[in-house]
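Chemist: structure of the sequence below:
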Amino acid sequence: MHETQARRGVRRGAAVLLAMVLALSLGWQRTWADEGRQLIPVGKAVGIKLFADGVLVVSVSPVQGTEETRSPAKECGLKEGDILLTFNGEKIRSTEHLQAMLAENGETAAELTVQRDGKTLEVTASPVVCEDGGIRLGAWIRDSMAGVGTLTYYDPATGSYGALGHGITDVDTAELMPLASGSIMETMVKAVKKGQRGDPGELKGDFTVQRDVGTVTVNSNEGIFGTVEDAGFISGEAVSVAEPEEVHAGEASILCTISGSDTRAYEVEILRVNPRSRDGRDLLLRVTDPELLETTGGIVQGMSGSPILQDGRLVGAVTHVLVANPAEGYGIFLENMLTTAG
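Modeler: Have a look, this model is predicted:
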């Protein structure tokens, strides 16, 4: 009698525990909007600096100025888009660091650790000596990038931010820049190259003498993310985040900076919602604001990350411009940015 009741008690306890686990699991799947997260839509242009984890191979080519024209990089199997991580077991910190190690190594065969498509491999390269005495691999490499983008949101509760709505890719390889460190800086928009059909426009910013205001810790397909260390340049009220199913075709607005540090709202129209896109093209939108059309022609490079608002809520960020029609472009759901931000 007592044993049977005990067993039933265990089964009831297990059922209660299972229900609790399921409830917790479902709770974790709730969206940021369900939790009522309040974020400040920013829309300010910022300077962005990224430093690579290792160095990125932009291209491989024969080394000029040698008795025998050859490319050690090509011979050992290096390809465009590869990331060079170590040289003879030592971590590569920059292009200058690799050049210094090459000079010390000379023509001796060197072991390279390479990252390709998420996998790590080892190759052996035999550098060549040029007529000027320099040691070369026959690979063009890059270790950093800088440019202008737009801050999408700031979370006053955590100090975190999201920007761009898409990743920062190398201009030659179209690969995501492998991130070691990065920063965002205050910037002033000095000029605008107006977009035209077949010729995307561009915001031109001056951030060379400005101060860092935050770090970049993630470079992903859904944007860059990090922490704001000095929130003094951020203003505005926090608003709720819309769930994707709440976003609809119709009137909306974007926040962006197209002159100096003046951030303003401009009218746009959401033409189509693509809830299953997942490639930064969740929304198709058209700029309808006469002033913005007159100044920029629509969406230009540097406006990526401009927050999109509809019905008083933050719904997404501008990501792409249609080259054939700069008045139109795409946007990403903010929820997709927040999911990547974690």
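
Chemist: C-alpha from now on. contacts and neighbour counts both.
Modeler: Noted.

Chemist: how many residues are close by residue 307?
Modeler: 33 (other C-alpha atoms under 10 Å).

Chemist: how many residues are close by the closest residue to it other than its chain neighbours?
Modeler: Using C-alpha to C-alpha, 6 or more residues apart in numbering and skipping the chain neighbours, the partner closest in space to residue 307 is residue 317 (4.4 Å). Neighbourhood size, residue 317 [other C-alpha under 10 Å]: 36.

Chemist: and the helix or strand hosting residue 52, how far out from the chain middle?
Modeler: Assigned by DSSP states H and E, residue 52 falls within strand 45-60. The chain centroid and the centroid of strand 45-60 are separated by 12 Å under C-alpha atoms, centre = their mean, to the nearest Å.

Chemist: and it, what does it pack against?
Modeler: Contact here means 3 or more C-alpha pairs under 8 Å, 6 or more residues apart in numbering; DSSP states H and E; on that basis strand 45-60 packs against strand 83-87, strand 139-154, strand 179-186, strand 188-193.

Chemist: and residue 325, how far is that from residue 248?
Modeler: Plainly put, residue 325 is 22 Å away from residue 248 if you go by C-alpha to C-alpha, to the nearest Å.

Chemist: which stretches of the stretch 151-300 of the chain form strands?
Modeler: Using DSSP state E, counting those that start in this stretch, the strands found in the stretch 151-300 of the chain span residues 160-163, 179-186, 188-193, 202-206, 212-215, 218-220, 223-227, 239-240, 250-259, 262-273, 283-287.

Chemist: spatially, which residue comes closest to residue 94, not counting chain neighbours?
Modeler: Excluding its sequence neighbours, the residue lying closest to residue 94 (C-alpha to C-alpha, 6+ apart) is residue 143, at 5.8 Å.

Chemist: circling back to that earlier point, I'd like the next helix or strand past the strand holding residue 52.
Modeler: According to DSSP H and E, the helix or strand after strand 45-60 is helix 72-75.

Chemist: ok, and what's touching that following helix?
Modeler: Under the contact criterion C-alpha atoms under 8 Å, 6 or more residues apart in numbering, helix 72-75 has outside partners 60, 61, 62, 79, 125, 126, 127, 128, 137, 138, 139.

Chemist: please generate a structure for the following sequence too, so the two can be compared:
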Amino acid sequence: MKKIKKILSVALTGAVLLGFSQITAVSESEIQSVYLGGQPFGVKFYNNGLVIINLESYYDGNRYICPAKEGGLKVNDIIKEVNGEAISTNEALQDAAVNSNGGILTLKIEREGKEQTKNITPQKNTAGMYLIGAWVRDSCAGIGTITYYDTDNNYFAALGHGICDNDTSLLLPLGSGEAVYANINGVTKSSFGKAGSLNGYFTDSTIGYLTKNSDVGVYGTISDNFSNKETRIQIADNSDIKTGNAKLYTTIDGGEPQYYSIEITRIVNLDSNSNENFVIKITDEKLLNYCGGIVQGMSGSPIIQNDKLVGAVTHVFLNNTSEGYGVTAQNMVTNYDE
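Modeler: Below you'll find the model as predicted:
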């Protein structure tokens, strides 16, 4: 029976009303070394455009209408322009509708990677306000975990999966974003059917600025204040990953990252676009007792086996919160280079 899973996305806020492909192995001499992450971080993420998360009809006094739907808009469309002007905030779209006086709004949208133009005619509601009947999201914020720092190429990698919209699961288009260190001040434990979470707050210390949001991680530049003194660790080739004992390096309180025992129980696939490459099981009693297994905010936590960075945790299984998926570190590195 297929396991129920939950992606460990950062908590999203800001809504108005968040095949198999072959991997080419690299030689030992080409394997790079990086600094381990394990630190919690806060992300402030701003979309490149407005993501439609819901279309809702409203009553105009005679009937229920939805101009956005009637004009051909769909959930997960990304609104890029209104009447030739770039748009980036929920408020700007609302103002455009309110001030249209019922005139046509020409919207440039992106749908499944292709640009289209749609004409929408706002209609009044019973209060006399012009609306289009679309809920949109322009930004999100939350907490995750840094996977590694590559100082040679001046970037960090985190999460092990992309930042997706909570309502539609769309990979959010990155406009801009900042990553800052975060402090963990509590944990909501995971339990059967429910993923817990790391609870904390952002600090004023900047890690860097986001440059890419992808299916296998988020990436950003490293700020000038980076001063990690940990020993470098090699990135494992995908072929190095084996079932058996491993370690999770993560932060579950206000202190420093710690190692916790886990087991890699199954290699699922090595698809470079997947963040479900292998299955892990938490075996550390402290982590099980304190967190109930894997919790949200832990995504991106480095996984080490045989003194190499093999990947990062990405998901929790809701029917057994001691288990979840991991993405390979090589896939994260390869994705950054693409």
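
Chemist: TM-score them against each other, please.
Modeler: For these two chains in superposition, a TM-score of 0.88 is obtained (TM-score structural alignment, normalised by the length of structure 2); 313 aligned residues with a C-alpha RMSD of 1.8 Å.

Chemist: what residue of structure 2 takes the place of the residue nearest to residue 94 of structure 1?
Modeler: Under the alignment (TM-score structural alignment), residue 143 of structure 1 maps onto residue 138 of structure 2.

Chemist: for that match, grab the count of nearby residues.
Modeler: Using other C-alpha under 10 Å, residue 138 of structure 2 is surrounded by 26 other residues.

Chemist: from residue 159 of structure 2, how far off is it?
Modeler: 20 Å.

Chemist: residue 332 of structure 2 should be in a helix, yeah?
Modeler: Yes: counting by DSSP: H, G, I helix; E, B strand; the rest coil, residue 332 of structure 2 falls inside a helix.

Chemist: what sits closest to the alignment partner in structure 1 of it if chain neighbours are left out?
Modeler: In structure 1, residue 332 of structure 2 lines up with residue 337, judged by TM-score structural alignment. Of all residues not flanking residue 337 of structure 1 in the chain, residue 222 sits nearest, at 5.4 Å (C-alpha to C-alpha, 6+ apart).

Chemist: now do the contacts for the residue mapped onto that neighbour from structure 2.
Modeler: Structural alignment (TM-score structural alignment) places residue 222 of structure 1 against residue 216 in structure 2. By C-alpha under 8 Å, 6+ apart, the contact set of residue 216 of structure 2 is 159, 160, 161, 162, 273, 274, 275, 327, 331, 332, 335.

Chemist: if I line the two up, what does the fourth one land on in structure 1?
Modeler: Per TM-score structural alignment, the equivalent position to residue 162 of structure 2 in structure 1 is residue 167.

Chemist: residue in structure 2 paired with residue 281 of structure 1?
Modeler: With TM-score structural alignment defining the correspondence, residue 281 of structure 1 maps onto residue 276 in structure 2.

Chemist: please disregard the earlier target; I meant residue 245 of structure 1.
Modeler: By TM-score structural alignment, residue 245 of structure 1 lines up with residue 239.

Chemist: next one: residue 323 of structure 1
Modeler: Under the alignment (TM-score structural alignment), residue 323 of structure 1 maps onto residue 318 of structure 2.

Chemist: next, count neighbours for the closest residue to its match other than its chain neighbours.
Modeler: Take residue 318 of structure 2 and drop its neighbours on the chain: the residue closest to it by C-alpha to C-alpha, 6+ apart is residue 193, 4.6 Å away. When neighbours are defined as other C-alpha under 10 Å, residue 193 of structure 2 has 14 of them.

Chemist: what residues are up against the residue mapped onto residue 193 of structure 2 from structure 1?
Modeler: Matched to structure 1 by TM-score structural alignment, residue 193 of structure 2 sits across from residue 198. Residues counted as contacts of residue 198 of structure 1 (C-alpha under 8 Å, 6+ apart) are 323, 324, 325.

Chemist: my read: the first one touches residue 297, true?
Modeler: Pointing back at residue 323 of structure 1 there. No: applying C-alpha atoms under 8 Å, one finds residue 323 of structure 1 not in contact with residue 297, separated by 11.3 Å.

Chemist: shared neighbours, these two?
Modeler: Common contacts of residue 323 of structure 1 and residue 297 (C-alpha under 8 Å, 6+ apart): residue 196.

Chemist: which one's more surrounded, these two?
Modeler: Comparing residue 323 of structure 1 with residue 297 by other C-alpha under 10 Å, the one with more neighbours is residue 297, at 23 against 18.

Chemist: thought the more buried one was touching residue 197?
Modeler: No: checked against C-alpha under 8 Å, the pair residue 297 of structure 1 and residue 197 is beyond contact range at 9.2 Å.

Chemist: isn't residue 323 of structure 2 right next to residue 278, touching?
Modeler: No: taking C-alpha under 8 Å as the definition, residue 323 of structure 2 is not a contact partner of residue 278, at 10.7 Å.

Chemist: so what does residue 305 of structure 2 match up with in structure 1?
Modeler: Residue 305 of structure 2 maps onto residue 310 in structure 1, by TM-score structural alignment.

Chemist: list the contacts of that match.
Modeler: By C-alpha under 8 Å, 6+ apart, the contact list for residue 310 of structure 1 reads 247, 251, 252, 253.

Chemist: mind listing what's buried in stretch 317-327 of structure 1?
Modeler: By neighbour count on 16 or more other C-alpha atoms under 10 Å, the buried set for stretch 317-327 of structure 1 is 317, 318, 319, 320, 321, 322, 323, 325, 326, 327.

Chemist: same thing with stretch 71-78 of structure 1?
Modeler: Residues 71, 72, 73, 74, 78 are the ones in stretch 71-78 of structure 1 that count as buried (16+ other C-alpha under 10 Å).
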